[in-house]
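Chemist: Take this sequence and fold it.
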Amino acid sequence: MRIVMIGAGYVGLVSGVCFADFGHDVICVDNVAEKIEALRRGDIPIFEPGLHELVKSNSDAGRLSFTTDLQKAVGWADVVFIAVGTPSRRGDGHADVSYVYEAARQIARAASGYTVVVTKSTVPVGTCDEVERIIRETNPDADISVVSNPEFLREGAAIGDFKRPDRIVVGTEEPRAIAVMTEVYRPLHLNQGPLFFCERRTSELIKYAANAFLAMKITFINEIADLCERLGADVQKVARGIGYDKRIGDKFLHAGPGYGGSCFPKDTLALVKTASDADSPMRLIETTVAINDNRKRAMARKVIAACGGSVRHKKIAVLGLTFKPNTDDLRDAPALTIIQALQDHGAEIAAYDPEGMAGARALLSDVEFGEDPYAIAAGAEALVLVTEWDEFRALDFRRLHATMKVPNLVDLRNVYPPQEVRRHGFHYVGIGKGGDRDGHRD
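Modeler: The predicted model follows:
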């Protein structure tokens, strides 16, 4: 199949590269010439494990190419995926689908022969209807089918998610489009990738419903963690105990500083706005959004309490800036809010992240960036573990104790057993560890 991916960002690039790796011929289109030139050189604009190698191997094999010439690429294609950004719109929180609609207009002018146009971007319910209207209005003679095909990729594990998916949701009821999309995803049949066909509007809502549910699950366990701290219970054991129930499952039950990233914050907000406009408010999701926003600053208060009630003129070392490990994505990362809140209380911040420091320098001011955990810990009165990168899972606490001014560890991901850390002379604060604060119950 000849596939064009409009948008060489995270979703478009990963999806396009994986399609090429399955043997399809793929062209990734983007209107940023510098990005296209970098991709042609093999310079990848995002950090995603394994992506660089796949770009190189498929480019070398001639199955993957990059261009700014949308018209020529679309005219060549059997299937055109729209994978442009849909950020939260300023002022009202709705998803901004203007880039999707502009792509639709350009596709309408360039399409040649029967073409399946697929919205891969996360879009509000009804967007595909509008995409089809725009195409038919722009070019009444266009022979097209418009399909919804949401992505379910986790940053840091996107290639594995694409190649071994839980499900492939395709929104169309047109027989020709069903046949084409079945062929597009045929290579995944060997991995038992289940193709689920449904109506377009159902497909669009599935994406929002999935992300909202996962965000709600994270928020639920975070509130249970707060209760554990009050009642003297252990949230990790609670999560394990309820996770054995197959109706609940153990995924997304890891208490922490709140969710961030490119999907959950904007998608929950967009769903709330969509539901409100439809006069069907979603109170659970509204509350989830509010709780998560408040939680990030609450984590700063936890650090302040660990430092005796004040961080003014105290050095605080922050481990991890990205919203999760194995990505350089800083969008809505809890660390950014926590750092700002600590600075508002007079703290001096030092920070380290394996992949996120270049982006963080543009977002944070008055922060000292170090080359490793031990460099930033020197003279610090607290070490705050915010993102659970693998290299933070086996810290040398003897070395840290020797270099820190006050041996405080605030573990916002519960990476370490409290007893192990205390054995090295540290004061330990975790999340939802009410039964093990300083070795005894409150």
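Chemist: Going by C-alpha atoms from here, please, whenever you check contacts or count neighbours.
Modeler: Fine.
Chemist: What ranges does the stretch 151-300 of the chain have for its strands?
Modeler: Secondary structure of the stretch 151-300 of the chain (DSSP state E, counting those that start in this stretch): strands at 168-171, 195-198.
Chemist: what would these look like in a markdown table with mean neighbour count and distance to Ala111?
Modeler: Formatted as a markdown table, the strands of the stretch 151-300 of the chain follow (neighbours: other CA atoms under 10 Å; distance: least, CA to CA, whole Å):
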| stretch | mean neighbour count | distance to Ala111 |
| --- | --- | --- |
| strand 168-171 | 23 | 21 |
| strand 195-198 | 16 | 25 |
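Chemist: export the ones you listed to JSON lines and tack on distance to Arg393?
Modeler: Listed next are the strands of the stretch 151-300 of the chain as JSON lines, based on distance: least, CA to CA, whole Å:
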{"stretch": "strand 168-171", "distance to Arg393": "34"}
{"stretch": "strand 195-198", "distance to Arg393": "38"}
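Chemist: which residues of the stretch 101-250 of the chain fall in helices?
Modeler: 127-138, 158-163, 175-184, 200-231, 235-243 (DSSP state H, counting those that start in this stretch).
Chemist: could you dump those helices to JSON lines with distance to Glu371?
Modeler: JSON lines is the format used below for those (distance: least, CA to CA, whole Å):
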{"stretch": "helix 127-138", "distance to Glu371": "45"}
{"stretch": "helix 158-163", "distance to Glu371": "27"}
{"stretch": "helix 175-184", "distance to Glu371": "44"}
{"stretch": "helix 200-231", "distance to Glu371": "31"}
{"stretch": "helix 235-243", "distance to Glu371": "31"}
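Chemist: In JSON lines, list those helices along with distance to Ala402 and mean neighbour count.
Modeler: Formatted as JSON lines, those follow (distance: least, CA to CA, whole Å; neighbours: other CA atoms under 10 Å):
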{"stretch": "helix 127-138", "distance to Ala402": "58", "mean neighbour count": "18"}
{"stretch": "helix 158-163", "distance to Ala402": "39", "mean neighbour count": "19"}
{"stretch": "helix 175-184", "distance to Ala402": "58", "mean neighbour count": "16"}
{"stretch": "helix 200-231", "distance to Ala402": "30", "mean neighbour count": "20"}
{"stretch": "helix 235-243", "distance to Ala402": "30", "mean neighbour count": "17"}
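Chemist: Can you tell me which of those is nearest to Gln71?
Modeler: Closest approach to Gln71 among the helices of the stretch 101-250 of the chain (CA to CA): helix 127-138, 14.2 Å.
Chemist: Give me the contacts around that closest one.
Modeler: 100-101, 104-105, 107-109, 119, 142, 145-148, 200-201 (CA atoms under 8 Å, 6 or more residues apart in numbering).
Chemist: Next up, the contacts around Lys251.
Modeler: Per CA under 8 Å, 6+ apart, neighbours of Lys251: Gly243.
Chemist: Would you show me how to pick out the buried ones of the contacts of helix 127-138 in ChimeraX?
Modeler: Of those, the buried ones can be selected in ChimeraX as follows, counting by 16 or more other CA atoms under 10 Å:
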select :100,101,104,105,107,108,119,142,145,146,147,148,200,201
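Chemist: To Leu54, which of the helices of the stretch 101-250 of the chain lies closest?
Modeler: That would be helix 158-163 among the helices of the stretch 101-250 of the chain, by CA to CA, at 9.5 Å.
Chemist: please give me the structure for this one as well, since I'd like to look at both together:
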Amino acid sequence: MRITMIGSGYVGLVSGACFSDFGHDVICVDKDAGKIEALEAGRMPIYEPGLEQLVAANVAAGRLTFSTDLAASVAGTDAVFIAVGTPSRRGDGHADLSYVFAATEEIAAAATGPTVVVTKSTVPVGTGDRVEAILREKRPDLDMPVVSNPEFLREGAAIGDFKRPDRIVIGTDDERARGVMRAVYRPLYLGESPIVFTGRRTSELIKYAANAFLATKITFINEIADLCEAVGADVKDVSRGIGLDNRIGKKFLHAGPGYGGSCFPKDTLALLKTAEDFETPMQIVEAVVKVNDSRKRAMGRKVLHALGDDAKGKTVALLGLTFKPNTDDMRDAPSIAIAQALDDAGVAVRAYDPEGMAAAKALMPALTYCRDAYEAATGADAVVIVTEWDAFRALDFARLKGVMAAPVMVDLRNVYARDGVEGAGFSYTAVGR
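Modeler: Model prediction:
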């Protein structure tokens, strides 16, 4: 199959590289000439474990190429995937679909024969209908069915998620389009990955419903963590106790500073806007968004409390800045709100992250950025674990204590056991324990 991927960001690049690894011929297109030039030179625009090697192998095999020329890339292709950004629109939280519709217009102008147009971008219900209307208006002479095929990739584990998915959702009622999509995903179908064929609008809603539900699980256990602190219980044991119930499941039941990243914040807002447009209130999701926003600020207050009555003039080391480990993504990361709360209180912040410091510097230029955890902790009155990178799971407590002004640890990810940290002479604050 010949596949064109429009958009070479996180979703487009990972999907394109994996499709090419299946044996398809893939062209990844992007308007950013600098990004395409970097990709052709083997430099990745994002950090994702294993991606650089996967791209290099398929470029060398001749199955994966990059281009800024959308017209030439679309001509004669079997399937065109739209994988452009859909950020939250300022003012109302609705997904900004301008990039999706611009790509659709260009596809219509460039297509030279029948092709299947696939929306891989996360889009609100009904977007596929609008994409189809544009194509029919611009090119009534061509058969270009529109398919919804949402992605379910976790940053930091995207390649594995793509190649060993829980499910593949394909939204279309067009038989020819179903056949093309079966051929595209044939390697996964042979591996018995379940394919869910459904209507296009249903497929679009599945993506939002999935992310809203996962965001709800995170927010639920964070509120349970607050109750655990109040009553003297341990949220880790509560999580395990309820997670072993297979009706609930253990995933996304880890208490922490709140969710962030490229999906949950914008997708919950977009779902709420869709519900508002269709006059169908979603009070649970509304509460999730509100609680998560306040959660991040509350973590800043937790750190200030650990510093004592007079925090002004003190120094804190933040370990981990990205919203989760194994990515360089800073979008809606809890570290941003925490750093702001500390700065507002007159606290100096020293920071270290294994992959996210370049992106963090653009958002938080006032922080002091360090080479490793121990440099960040030098002279600090408290060290705060914000993101659970592996590099922070086996810290040398003696070395850490030796460079700090005061032995205080705030563990916002519950990485450590209290006995071990306090046994090393630290004051220890965790979440929900």
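Chemist: Give me the TM-score for this pair.
Modeler: After superposition, the two chains reach a TM-score (TM-score structural alignment, normalised by the length of the second structure) of 0.99; 433 aligned residues with a CA RMSD of 0.6 Å.
Chemist: Minimum distance to Pro325 of the first structure: which of the strands of the stretch 151-300 of the first structure has it?
Modeler: Among the strands of the stretch 151-300 of the first structure, if distance is taken as CA to CA, the winner is strand 168-171, at 25.1 Å.
Chemist: For that closest one, enumerate the helices and strands it packs against.
Modeler: strand 144-148, strand 195-198, helix 200-231 (3 or more CA pairs under 8 Å, 6 or more residues apart in numbering; DSSP states H and E).
Chemist: circling back to that earlier point, quick one: which of the strands of the stretch 151-300 of the first structure is nearest Lys405 of the first structure?
Modeler: Nearest of the strands of the stretch 151-300 of the first structure (CA to CA): strand 168-171, 52.2 Å.
Chemist: contact partners of the closest one?
Modeler: With CA under 8 Å, 6+ apart as the criterion, strand 168-171 of the first structure contacts 147-150, 181, 193-204.
Chemist: change it to 6 Å
Modeler: 147-149, 194-200, 203 (CA atoms under 6 Å, 6 or more residues apart in numbering).
Chemist: Most widely separated two among the contacts of helix 127-138 of the first structure?
Modeler: Arg109 and Arg201, at 25.1 Å, using CA to CA across those.
Chemist: thinking again about what came up before, the helices and strands packed on strand 168-171 of the first structure: which one's closest to Gly91 of the first structure?
Modeler: Nearest of those (CA to CA): helix 200-231, 20.2 Å.
Chemist: The closest one vs the second structure, average distance?
Modeler: Superposed on the second structure, helix 200-231 of the first structure shows a mean distance of 0.1 Å to its aligned residues (mean CA distance after the TM-score superposition for the first structure).
Chemist: Which residue, neighbours along the chain excluded, lies closest to the residue nearest the centre of the first structure?
Modeler: Nearest residue to the geometric centre of the first structure (CA atoms, centre = their mean): Gly261, 4.0 Å. Closest residue to Gly261 of the first structure apart from its sequence neighbours, by CA to CA, 6 or more residues apart in numbering: Arg331 at 4.9 Å.
Chemist: In which helix or strand does the one you found reside?
Modeler: Using DSSP states H and E, Arg331 of the first structure sits within no helix or strand.
Chemist: tally of neighbours for it?
Modeler: 15 (other CA atoms under 10 Å).
Chemist: Would you mind measuring from it to Leu205 of the first structure?
Modeler: From Arg331 of the first structure over to Leu205 of the first structure the distance is 23 Å, taken as CA to CA, to the nearest Å.
Chemist: again with Thr274 of the first structure
Modeler: 10 Å.
Chemist: shared neighbours of these two, anything?
Modeler: Joint contacts of Thr274 of the first structure and Leu205 (CA under 6 Å, 6+ apart) do not exist.
Chemist: quick revisit: got the contacts of strand 168-171 of the first structure as TSV, with distance to Asn294 of the first structure columns?
Modeler: Shown next, in TSV, are the contacts of strand 168-171 of the first structure (distance: CA to CA, whole Å):
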residue	distance to Asn294 of the first structure
Val147	38
Ser148	34
Asn149	33
Pro194	38
Leu195	39
Phe196	37
Phe197	38
Cys198	37
Glu199	37
Arg200	35
Ser203	31
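Chemist: end to end, how far does stretch 252-263 of the first structure reach?
Modeler: The straight-line separation of the ends of stretch 252-263 of the first structure (CA to CA) is 15 Å.
Chemist: now it: which residue numbers in the second structure?
Modeler: Mapping stretch 252-263 of the first structure onto the second structure (TM-score structural alignment) gives residues 252-263.
Chemist: Please enumerate residues in contact with that stretch?
Modeler: 218, 221-222, 239, 292, 295-296, 323, 331-333, 412-413.
Chemist: tell me the two of the residues you listed that are most distant?
Modeler: Ser239 and Arg331 (26.6 Å).
Chemist: what about the closest residue to Asn222 of the first structure other than its chain neighbours, how many residues close to it?
Modeler: Spatially, and ignoring its direct neighbours in sequence, Asn222 of the first structure is nearest to Ala255 (4.9 Å; CA to CA, 6+ apart). For Ala255 of the first structure, the tally of surrounding residues (other CA under 10 Å) stands at 26.
Chemist: and the gap between Ala255 of the first structure and Gly50 of the first structure?
Modeler: 28 Å.
Chemist: Same question for Pro194 of the first structure.
Modeler: 24 Å.
Chemist: residue contacts, the residue lying farthest from the centre of the second structure?
Modeler: Within the second structure, Asp141 marks the point farthest from the mean C-alpha position, 38.8 Å out by CA atoms, centre = their mean. Contacts for Asp141 of the second structure (CA under 6 Å, 6+ apart) come out as none.
Chemist: Map it onto the first structure.
Modeler: Match for Asp141 of the second structure (TM-score structural alignment): Asp141.
Chemist: And that match, how far from Ala110 of the first structure?
Modeler: Asp141 of the first structure is 12 Å from Ala110 of the first structure, by CA to CA.
Chemist: returning to what we had before: closest one to Arg247 of the first structure out of the contacts of helix 127-138 of the first structure, please.
Modeler: Nearest to Arg247 of the first structure among the contacts of helix 127-138 of the first structure, with distances taken as CA to CA, is Arg201, at 26.7 Å.
Chemist: how near is that closest one to Thr268 of the first structure?
Modeler: Using CA to CA, Arg201 of the first structure is found at 17 Å from Thr268 of the first structure.
Chemist: ditto for Ala298 of the first structure
Modeler: Ala298 of the first structure is 21 Å from Thr268 of the first structure, by CA to CA.
Chemist: Among those two, which residue is more densely surrounded?
Modeler: Taking neighbours as other CA under 10 Å, Ala298 of the first structure and Thr268 compare with Thr268 leading, 25 against 17.
Chemist: Perfect, that will be all.
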